[in-house]
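Novice: Could you work out the structure for the sequence below:
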Amino acid sequence: MKKRNIALFCGLFLLASQLTGCNQTTSVQPEKEELKVEQTQDTTQKEDIKEEQEIKISVTDFPKETDPERYALAKKQLDEYHAKYPNITLEPTDWAYDINSFLPKAASGQLPTMYGTWFTEVNKIVDAGYAADITDIVKEWGYDKYLDPNMLEVLSKDGRIYGLPIGGYSVGVMYNTDLFKQAGLVDDGGNALIPQNFEEMAQFAQTITEKTGVPGFFFPTKSNQGGWMFTTLAWNFGAEFETFEDGKWKAVFNSPEAVQALQYIKDLRWKYNVLPDNLLVDYGDFFKYFGTGQVGMAFSTLDWLNNPVVDYKMDKDLVGMFGLPVGPAGEEGRGVLMGGTVRMFSPNATPEEIDAVFKYLEITGYTPNADPEVEKTLQETVQADLAIDKIVGPYGLSPWGSGPRREAEIKILTENANVDMSKFENYLTHGMTDLRPEEPIATQELYKLLDSVVQTVLTDEKADPQKLLDQAVAEFQANYLDKQQ
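Specialist: Have a look, this model is predicted:
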């Protein structure tokens, strides 16, 4: 029972006691006293009915039946929720956020009570008025004390909170431990060597290509993913993309540092020749290449470790991950891209409906606390992953930056690890530091524009990185940033 329910009950009990006491003091006839008590009980019943009003909510993020273990767990949790809160009807929906379908749904008032999206979409959604302000309820539940401050900053505007982080990621490098071994990139103990800077990483990729015949590196070029990975690469060369000057946003990613970063990508193709022959690729292609032993390494996120393992039956013991090497900007200029997914709420949702969603999230284990029920949920989730031989053990960013839940999560994951954790030690040490959020304005549009820039330098040996970025800056400024002013 929540504190406010307890307070309500106590207040009603005290009210009934005071009424009875007054009746006794004034020597009211027994018949009237009985009537008074009946009236008090009726008031209590009305308050109970008000507290237990019928509520109907809808949510996204429900697992699909194609993931049977996770689906069974989610169905079990949903049944528990309905049993605990019989006055609430929760309807899961299979609608998933995408840029094209969101605006029509939002404009027509058909958003689910809670919907998921990406960190990059928060600003535009809030500015358009399609997200509820949940600041007060976040504080009422005490979540603000434990939510990761980096994520909370991304999900806030003008000091108000508009979303709950589902999970976060930071970019590192996934690598095939067997290909490293075949290429001789191991120490005396047989452990993979870790490249210390971007130049060394390109040389490692070249060695893998020459020694094994397998492309040493993968870089995406479509589905907004080429631009996405170009930003985190360029930050480490010292580049900036969007700056706020004199009250206006300005595109600045045609600097010498950005040009140098684009030249690095070009060199992966024309100098080192370490990329797959198919250059029009996204991470769906990477999962296939990596899962079938056809690529050595790539920028990646920890939550992608299992895609090659589950989808292509890759031996999980061949997967490793290390943190981003140091770029030309040095340790002080290091920038590790942090992104993630977020739960937001329909602007039409009532406080009672939002509270009902929070109750559902707590049933699923979304809480900073670590009571036995939460630990049970965490264990069940891990066991569901172990049942289908997913990689278990390595941990990344969590919505809960601190507190008992975070500690319990790390403990349960490491105790149930089914892989050699030394293959992830570098990432666990360096992969979640120097975090930097994605660019704030028209982020996905920026990525899409940069996709074409990356494609051009990989398909045209004579392409001029400076001219390409000059053109992209002018286009992005005119078509997006100027329209934001």
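Novice: Please make it C-alpha for all contacts and neighbour counts, starting now.
Specialist: OK.
Novice: Helices of the stretch 101-250 of the chain, start to end?
Specialist: In the stretch 101-250 of the chain, the segments counted as helices under DSSP state H, counting those that start in this stretch are 122-127, 135-140, 149-154, 177-182, 198-212, 225-235.
Novice: Would you mind finding the most buried of these?
Specialist: A comparison of the helices of the stretch 101-250 of the chain by mean neighbour count, using mean count of other Cα atoms under 10 Å, puts helix 225-235 on top with a mean of 23.
Novice: what packs against that one?
Specialist: Other helices and strands packing on helix 225-235, by 3 or more Cα pairs under 8 Å, 6 or more residues apart in numbering; DSSP states H and E, are helix 256-270, helix 443-459.
Novice: Would you mind telling me which of those helices is nearest Leu468?
Specialist: Distances from Leu468 to each of the helices and strands packed on helix 225-235 were compared using Cα to Cα; the shortest belongs to helix 443-459, at 6.4 Å.
Novice: Also this sequence, please, to line up against the first:
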Amino acid sequence: MNSFSLRRAAGLLLAGSLSLTAVACSQADDGGTAAGGKVTISVNGQPPQTQPFDRKVFDEDVAEFEAANPDIDIEPHEGFMDPKTFSAKLAGGQLEDVFYAYFTDPANLIARRQAADITEYVKDMPHYDAIRPELRDVFSKDGKVYGVPTANYSMGLLYNRTLFTQAGLNPDQPPKTWDEVREAAKKIAALGDGKVGFAEYSKNNQGGWHFTAWMYSVGGQVARQDGDKWVADFNNDKGREALQHLKDMRWTDNTMGEKQLLVIEDVQQMMGAGQLGMYLAAPDNVPTLVNQFKGDYANYGLTGIPDGEGTLIGGEGYMLNPKASPEKIKAGLKWIQWKFLNPDRFEKNLQRYKDQGQPIGLPVPPVADVWTGDIAAKQTELKEKLATVPVANFKSYVDAKPKGRIEPPNAQQVYAILDNVMQAVLTNRDADISQLLADAEAKVNPVLAQVK
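Specialist: Here you go, the predicted structure:
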């Protein structure tokens, strides 16, 4: 049992010795504020015991925050938001005061009025205006704010620097366009010995996910709002452009290998084994290649997504229970800012991760990559100062600033349909791209019609 569990267990024993009348007096309709002026807030996002380092960091942060803010008591809950149970927890009074949300969640929660309007409160939140505006927009609607982003990722092009060198390519000048990717893939595949120039997913909804990334990269989209409804928006020139490029690499150039119907683990294994030149990925793939597939940080580079007209972004943030009192909202925002969005704690957080052998210098947490201006510059400076990986290998990714787009509504259902499109292009030389897109559109539109 950790120190917080012990403290709360003691509190429960003490409460049990009090009369019901006394307890009722201390817990009357006070918005979560006890007689002594202390506000208690429940928060989720606590890592499970099976992740001991992350759990230790979280619990240490709770203790430090409470010591610095003696008028606030944090009740941490394991786990994150589960869309299947969210509404029932809210209706039953079981939803935490401060709850985690993926970037795909806020739009629906806001539409259903299942998150508190915090517009007036964020005005007093330190550094809120320095958060990248496109990330703030994920949690906003019609000029009102309903949550705060705390971390994000965006898709880029992950490549093998060793294979680039062997193929006569400059690993410090990675491809910037899909045409350049195609040419680099030819040179890598020409090395022989089973080398694959470029790989792509096409199963388990991952094909549709990456087709979405392709669409964004060339300036297209998968779904758009038409009045008060959503409609498919890929059966067009942008969709045909993306699929034709993929088809040409697969069948005309033969740079994608014979084995298809791949998922992320297949591609990571190929890259970790030194057999793959490039694939679309977020920065968190790099530690996976090293830790699970015996790769080396020095062998990998990450650059911006080809063509750079847009990129798929994802991430997370925190929202507040719509039933939370003003006191709880203020306390909750104070916790979110202190824990996740605190430039004064950048160096401490980086150092303790470094002390535990965690990689420092990648464009991933422990310091949230959500900033603009001077705070972003400070973050970059500290990551370079404490780096344990070659920061220069990922600089072109950090410097690229394509427009970020979140996933489409009902994303997983849409992706399942688009998997079939990707599979057909990658397994059938004679696949009819226009027909595939038309068929997929007819299936996706009913899925999007369900969006409220």
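Novice: quick revisit: can I get the helices and strands packed on helix 225-235 of structure 1 in TSV including mean neighbour count and distance to Asn224 of structure 1?
Specialist: Compiled in TSV, those are given as follows (neighbours: other Cα atoms under 10 Å; distance: least, Cα to Cα, whole Å):
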stretch	mean neighbour count	distance to Asn224 of structure 1
helix 256-270	21	16
helix 443-459	20	4
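Novice: Can you lay out the helices of the stretch 101-250 of structure 1 as a markdown table showing distance to Ala387 of structure 1?
Specialist: Conversion of the helices of the stretch 101-250 of structure 1 to a markdown table gives the following (distance: least, Cα to Cα, whole Å):
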| stretch | distance to Ala387 of structure 1 |
| --- | --- |
| helix 122-127 | 35 |
| helix 135-140 | 35 |
| helix 149-154 | 31 |
| helix 177-182 | 24 |
| helix 198-212 | 33 |
| helix 225-235 | 31 |
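Novice: List just the one of those that sits closest to Thr433 of structure 1.
Specialist: Closest approach to Thr433 of structure 1 among those (Cα to Cα): helix 149-154, 11.2 Å.
Novice: can you tell me what part of structure 2 that closest one aligns to?
Specialist: Helix 149-154 of structure 1 corresponds to residues 133-138 in structure 2, going by TM-score structural alignment.
Novice: the helices in the stretch 251-400 of structure 2, which residues?
Specialist: Secondary structure of the stretch 251-400 of structure 2 (DSSP H, counting those that start in this stretch): helices located at 264-272, 285-293, 326-340, 346-355, 373-385, 395-399.
Novice: picking that back up, among the helices of the stretch 101-250 of structure 1, which comes closest to Gly365 of structure 1?
Specialist: Smallest distance to Gly365 of structure 1 across the helices of the stretch 101-250 of structure 1 (Cα to Cα): 15.8 Å, for helix 135-140.
Novice: Can you give me the stretch of structure 2 that that closest one aligns onto?
Specialist: Using TM-score structural alignment, helix 135-140 of structure 1 corresponds to residues 119-124 of structure 2.
Novice: Just give me how far the matching stretch sits from the chain centre.
Specialist: Its chain's C-alpha centre and that of stretch 119-124 of structure 2 lie 25 Å apart, by Cα atoms, centre = their mean, to the nearest Å.
Novice: mind checking which of the helices of the stretch 101-250 of structure 1 is nearest Ala442 of structure 1?
Specialist: Comparing the helices of the stretch 101-250 of structure 1 by Cα to Cα, helix 122-127 comes nearest, at 7.9 Å.
Novice: what's in contact with the closest one?
Specialist: With Cα atoms under 8 Å, 6 or more residues apart in numbering as the contact definition, helix 122-127 of structure 1 has outside contacts at 131, 154-155, 157, 162, 440-442.
Novice: Superpose on structure 2 and give me the mean offset of it.
Specialist: Comparison of helix 122-127 of structure 1 with structure 2 after fitting gives an average deviation of 1.3 Å (mean Cα distance after the TM-score superposition for structure 1).
Novice: what would the helices and strands packed on helix 225-235 of structure 1 look like in CSV with distance to Met344 of structure 1?
Specialist: As requested, these are exported to CSV (distance: least, Cα to Cα, whole Å):
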stretch, distance to Met344 of structure 1
helix 256-270, 34
helix 443-459, 18
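Novice: what about these, which gets the closest to Asn150 of structure 1?
Specialist: Taking Cα to Cα as the measure, these were each checked against Asn150 of structure 1, and helix 443-459 came out nearest at 17.8 Å.
Novice: Following superposition onto structure 2, what is the mean distance for that closest one?
Specialist: Relative to the matching residues in structure 2, helix 443-459 of structure 1 has an average distance of 2.5 Å after the fit, by mean Cα distance after the TM-score superposition for structure 1.
Novice: Which residue range of structure 2 does the very next helix or strand once past that helix align onto?
Specialist: Scanning the chain past helix 443-459 of structure 1 towards its C-terminal end, the next helix or strand to appear is helix 465-476 (assignment: DSSP states H and E). Mapping helix 465-476 of structure 1 onto structure 2 (TM-score structural alignment) gives residues 433-444.
Novice: And for stretch 414-429 of structure 1?
Specialist: Mapping stretch 414-429 of structure 1 onto structure 2 (TM-score structural alignment) gives residues 384-399.
Novice: quick one: the matching stretch to chain centroid distance?
Specialist: Its chain's average C-alpha position is 20 Å from that of stretch 384-399 of structure 2, according to Cα atoms, centre = their mean.
Novice: before we move on, what about stretch 142-154 of structure 1?
Specialist: 13 Å.
Novice: what's in contact with that stretch?
Specialist: Residues lying outside stretch 142-154 of structure 1 but in contact with it, judged by Cα under 8 Å, 6+ apart, are 119, 122, 138, 161, 164-165, 168, 367-368, 398-403, 437.
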